[in-house]
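Trainee: model the structure of this input:
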Amino acid sequence: MTDAFYPFLLLLIGGLLGASLNYFQYGFSSSFRNLMVQQRTAGVRALLWMLALAVLLFTPILAWQPFAPFLPLDHWGAQSHQGFIRPLSLAVPVGAFLFGIGMQIGCGCTSGTLNRVGQLQPLSFITLLFIIVGGTLAAFSFTHWQSWPTLNAVAFQTTFGVLPGLVIQLALFFGLYKGLLWLEHQRHHHIEPLISTPLNAHKRRLTLHPFLLAGLALALLNTLLLLVLGSPWAISGAFVYWGTALIELFSLPIDWRYWDYTLENATRLQQVWYQNPVVLTTVGLVLGALAVTLLHPTPRVKVTRSGFLASVMGGTIMGVGAVMAAGCNIGALFSGIASGSLHGWLWLVFALLGNGVGVYLKQRFFNKP
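Mentor: Below you'll find the model as predicted:
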């Protein structure tokens, strides 16, 4: 496979990710909101299926590198498969908490916002713009929060061993899954199934919930991305890239080249867009969601003053939180946990707390015409 083919392959994988989100109508923020407001758990249970499958697929790839000889070695810079295993900085829980607030106020996380851009929802363009603004502001203030207390990175496979670490993570998923089933049954005396076998006139047919299909598809596609690129799915890095590009485009009096964030991430920020894998997959996500929208148009959400303000505030808070936490619901939660990194679990805990605050603020201040 030639190196010139990789941009198209990454666009394709990103397109399949966006098409999966749009076609199956899956969203992280709506799943968390349904859990907190209604104790409906189908979305979060599908998330656990997604994480469990991703951990099962990521673990042998990261541990034994069976496909490393097939990775591109030119400007993509990949020499082995590397997961997202990050230090346990104080910036992770703070950023995750802020991100959780923002994703509920703005009615969508980063992947959800990009999905709705592909659906041509007017407010999603405002949310995306201010995610970029927030991410760029966080990059500007990099020196301040980067110096916060930090513990060394912890990965299940290195701390406990590959197989024990895998078993521990699967046990965590199982325990959480059983807890969600109990919660929904306590509230509704009925559990919305993710897998069902309804009877028809001819045969018993296995039926999978759209959320479960979305989760399984995203896990497989993230693994494919890990295989061909050497690193898993990420989104938040694209926001600072676009923010600095906008500064250049409009000749704003901001000397971003000498930010500490820029110096530490110089390689990615100086790449042209078709050489930046995060930008490629992110653009692909929007195009994939757009393709589904063209085939199955989505009703437009009416633009209101409160909706506009929510998009501005939620987007800005999300952008700040995503960059501070070294990832959003994709790079930190999904790819972090799939990589076996403890920081992904830390992100999840504090993002859930932030979601709780965000749900309250949304209901209190932004559910108005």
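
Trainee: okay, CA-based contacts and neighbour counts for the rest of this
Mentor: Will do.

Trainee: give the buried residues for stretch 6-25.
Mentor: 6-7, 9-24 (16 or more other C-alpha atoms under 10 Å).

Trainee: sorry, that was for stretch 172-184
Mentor: Within stretch 172-184, the residues that count as buried by 16+ other C-alpha under 10 Å are 173, 177, 180-181, 183-184.

Trainee: isn't residue 102 right up against residue 312?
Mentor: No: using C-alpha atoms under 8 Å, residue 102 is not in contact with residue 312, being 9.7 Å away.

Trainee: neighbour count: the two, which is higher?
Mentor: Using other C-alpha atoms under 10 Å as the criterion, residue 102 and residue 312 rank with residue 102 on top: 38 against 24.

Trainee: distance check, that one against residue 314.
Mentor: Look at residue 102 and residue 314: by C-alpha to C-alpha, to the nearest Å, they are 4 Å apart.

Trainee: buried set for stretch 324-338?
Mentor: For stretch 324-338, the neighbour count (16+ other C-alpha under 10 Å) marks 324-338 as buried.

Trainee: filter those down to the ones in helices?
Mentor: Of the positions in the buried residues of stretch 324-338, 324, 335-338 sit in helices, assigned by DSSP state H.

Trainee: can you put these in CSV and add distance to residue 36?
Mentor: Converted to CSV, these look like this (distance: C-alpha to C-alpha, whole Å):
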residue, distance to residue 36
324, 25
335, 24
336, 23
337, 22
338, 24
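
Trainee: just curious, which of these is nearest to residue 218?
Mentor: Using C-alpha to C-alpha, residue 335 is the member of those that lies nearest residue 218, at 10.7 Å.

Trainee: here is a second sequence; please produce its structure as well for comparison:
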Amino acid sequence: MSLAGIAPPATTRPHLLAFLGGLAACLLVLLAILPLADGALPGVFAASLLLGVGFVLLDFGFAGSFRALLERGDGRMTGASFAAPAVAALVILPMAGLAEGYGRFVAPVGLSLVLGAALFGIGMQIASGCGSGVLVAAGQGSRRMAVALPFFCVGGVVGSLLLPAALRLPSLGTLDLVAWFGPWGGLLVTEALLALAAAAVLRGAWPGWSALRRAAIIGALAALLFLASGMPWGITTGLTLWAAQPAQWLGADLMAHEFWQVPWAQAALAGPLLASHSSLANLGLMLGAFLAAAARGQLRHGVALGWRGAAGAALGGLLMGIGAQLSFGCNIGAFLGGASSASLHGLAWFLAVLPGCWLGIRLRAAFGLQRRSTDP
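Mentor: Predicted coordinates for the structure are as follows:
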């Protein structure tokens, strides 16, 4: 995600009517979720709204930082981003290990993850946005992300059909630091590994307190969402449901496929869309970004999008959706959620996404995008 690199807003005047419309939309969502049986939903929605506001106000992202790292060797923003899972882990690991009702993201490290993360990296660069970036920029009114978002959702469904076969590819299995060292030992090892990974990316450079502070705030807000939801923040499941439920309504028998025969997937597919924590959090992230952008006069609906940009957004969104399913999440669910859960698949995802980003950067010009990052 690179909010600064998409395009400058046409005006910085607050959009009062848009802001009021966003508040009305938030009220409608609250009215829709209050009758549902899950008492965690209002907290999930509130925390995701704060995340959307935070991403806009902090101008925090991932896609541009990967370009800076791979093109210029500038790892300051990427290195600083490791502060997000480091902060979130301070809450997630003790709570998941010691408190009832809280869990973690633990996934296997294998070819499925490697292939999926690489696909995601390609898509992230040619769409010019990551999992969180697509939602945040779409909330700000970006035409590019309005194209990428539905294709991400469709890609998630395609990936769900491919995942059972991908899971049969060679794998090391789960590499869970909590299982090896316990909650507190797992936390210490997790923080040490994140610090070492950041140091390797930074290579002696200093990211600056501002970059570290922004990443830490995102990590703290992710921890807040975890406290409300009971699970780390994830995006892919919700986006997949946004395409899967309409497909089911139109007659596609998704429940005949292996992925959708798992009890939680069946329940999510058959239940209300806003009852899914991931789906609700995605909507909250977009609305929070919309409110922040409207208040600051930074709505992006006026930025033109040519056919090459639309093609890149569509293809990038599709690849991100497929890749996120195969790699057990995007930059949020796999990297931030996995690393903060003391599962080594989070750091493995980070390594595996780099070759995909490298290739995607070299394809950007074909879709009318600058190759080099313009992020600070």
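
Trainee: coming back round to it: tell me the one of the ones in helices among the buried residues of stretch 324-338 of the first structure nearest residue 290 of the first structure?
Mentor: Nearest member of those to residue 290 of the first structure, counting by C-alpha to C-alpha, is residue 335, at 24.0 Å.

Trainee: so who does the residue positioned nearest the centre of the first structure touch?
Mentor: In the first structure, the centroid-proximal residue (C-alpha atoms, centre = their mean) is residue 330; its distance is 1.9 Å. Residue 330 of the first structure makes contacts with 111, 233-235, as judged by C-alpha atoms under 8 Å, 6 or more residues apart in numbering.

Trainee: what is the corresponding segment of the first structure for stretch 55-75 of the second structure?
Mentor: Counting by TM-score structural alignment, stretch 55-75 of the second structure falls onto residues 21-41 of the first structure.

Trainee: which other residues reach that stretch?
Mentor: With contact meaning C-alpha under 8 Å, 6+ apart, stretch 21-41 of the first structure is reached by 42-44, 103-104, 107-109, 112, 115, 119, 180-181, 183-184, 187, 192, 210-211, 213-214, 289, 292-293, 329, 352, 355-356, 359.

Trainee: give me the buried subset of those residues.
Mentor: Buried residues within these, counting neighbours by 16+ other C-alpha under 10 Å: 42-44, 103-104, 107-109, 112, 115, 119, 180-181, 183-184, 210-211, 213-214, 289, 292-293, 329, 352, 355-356, 359.

Trainee: can you give me the strands in the stretch 1-150 of the first structure?
Mentor: Using DSSP state E, counting those that start in this stretch, the strands of the stretch 1-150 of the first structure run over 88-89, 150-151.

Trainee: what about the equivalent of residue 150 of the second structure over in the first structure, neighbour count?
Mentor: Aligning on TM-score structural alignment places residue 150 of the second structure opposite residue 129 in the first structure. Residues near residue 129 of the first structure, counting by other C-alpha under 10 Å, number 18.

Trainee: right, and residue 129 of the first structure touches residue 317 too?
Mentor: No: at 11.9 Å, residue 129 of the first structure and residue 317 do not qualify as touching, with contact defined as C-alpha under 8 Å.

Trainee: doesn't residue 321 make contact with residue 131 of the first structure?
Mentor: No: the criterion here is C-alpha under 8 Å, and residue 131 of the first structure misses it with residue 321 at 9.5 Å.

Trainee: which one of these two has more residues nearby?
Mentor: With neighbours defined as other C-alpha under 10 Å, residue 131 of the first structure and residue 321 compare such that residue 131 has more, 34 against 31.

Trainee: what does residue 112 of the second structure correspond to in the first structure?
Mentor: Per TM-score structural alignment, residue 112 of the second structure is aligned with residue 91.

Trainee: which of the buried residues of stretch 6-25 of the first structure fall in helices?
Mentor: Per DSSP H, the buried residues of stretch 6-25 of the first structure map to helices at 6-7, 9-23.

Trainee: re the thing from before, quick one, what contacts the match of residue 150 of the second structure?
Mentor: Residue 129 of the first structure sits next to residue 315 when contact means C-alpha under 8 Å, 6+ apart.

Trainee: residue 336 of the first structure: what's its closest spatial neighbour, skipping adjacent residues?
Mentor: Nearest-residue entry for residue 336 of the first structure: residue 344, 4.6 Å, with adjacent residues in sequence omitted and distances by C-alpha to C-alpha, 6 or more residues apart in numbering.
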